[in-house]
Every structure is written in structure tokens, then in C-alpha cells.
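S.K.: could you look at this predicted model? Sequence included:
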Amino acid sequence: MSGIFRIGTVGLRLDDVAEIMTEGREIALSRDAQAAVKRS
């Protein structure tokens, strides 16, 4: 049974990591967009 709980915990952590990575990408894209606007 402990294996199931471990998998569940890891699954939640992976979801959190995916959310953080998505947010990071959005921030990076907004920074790139701002830089592009400044250049033009």
C-alpha cells in the first residue's frame, strides 16, 4: 500500500513542477516580448 501513496506523492510533485515550469515559460515569454517592444 505504501507504494501507492509514494506514487501519489510523486504525481503531485510532478504536477507542481509542471505548473512552475509553465509559469516560468510565461514569464520568460513576457520578458522576451517586452524586450522586443523596446527594440522596435
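M.R.: Structure received.
S.K.: hey, let's count contacts and neighbours off CA atoms from now on
M.R.: Fine.
S.K.: helix or strand: which one has the residue positioned nearest the centre of the chain?
M.R.: Nearest to the mean C-alpha position of the chain, by C-alpha atoms, centre = their mean, lies Met21 at 1.8 Å. For Met21, the host element (DSSP states H and E) is helix 2-39.
S.K.: elements contacting that helix?
M.R.: Judged by 3 or more C-alpha pairs under 8 Å, 6 or more residues apart in numbering; DSSP states H and E, helix 2-39 is in contact with no other helix or strand.
S.K.: in addition, the following structure is provided for comparison:
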Amino acid sequence: MAEGARVRTLTTMAGGDRKAYEKREPVFATFSRTVAYMGPSG
């Protein structure tokens, strides 16, 4: 996984509060080529 993060070949999927996701999406993008919001919890 460390190598994938270094070369940004990872995919990150996150859910829950949309505003929380939007605040953290730039961080996810530092190690993931694809970042996707999957919707609210539940």
C-alpha cells in the first residue's frame, strides 16, 4: 500500500457527512488517483 500511495494508484471511497468529506477530499487526493463520495451513512 505504501508504494501505491507514493505513486497515487490507490482509490479512496468515503461516505457519511458530505461537508466533512469535501473538507478532507484534498488530503485523500494526495495519495489516491480516484476519490469518490459514496453517500450518507446508512
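M.R.: Happy to help now that I have it. The structure presented is a predicted model; accordingly, all values stated were derived computationally and were not measured.
S.K.: TM-score for the pair, please.
M.R.: TM-score of the superposed chains, computed with TM-score structural alignment, normalised by the length of the first structure, equals 0.25; 17 aligned residues with a C-alpha RMSD of 2.1 Å.
S.K.: buried ones in the helix holding Met21 of the first structure, by neighbour count?
M.R.: Buried residues in helix 2-39 of the first structure, counting neighbours by 16 or more other C-alpha atoms under 10 Å, are absent.
S.K.: how much space separates Met13 of the second structure from Ala20 of the second structure?
M.R.: According to C-alpha to C-alpha, to the nearest Å, Met13 of the second structure and Ala20 of the second structure sit 13 Å apart.
S.K.: again, but for Ala2 of the second structure
M.R.: Distance from Ala2 of the second structure to Ala20 of the second structure, by C-alpha to C-alpha: 25 Å.
S.K.: now do Thr11 of the second structure
M.R.: Relative to Ala20 of the second structure, Thr11 of the second structure is positioned 18 Å away (C-alpha to C-alpha).
S.K.: give me the more crowded residue out of the two.
M.R.: Ranked by neighbour count (other C-alpha atoms under 10 Å), Thr11 of the second structure and Ala20 place Thr11 first, with 15 against 11.
S.K.: quick one: list the elements packing against the host helix or strand of the more buried one.
M.R.: Element membership of Thr11 of the second structure, judged by DSSP H and E, is strand 10-14. Packing partners of strand 10-14 of the second structure (3+ C-alpha pairs under 8 Å, 6+ apart): strand 32-37.
S.K.: where is the longest helix in the second structure?
M.R.: Of all segments of type helix in the second structure, defined using DSSP state H, the longest is helix 18-28.
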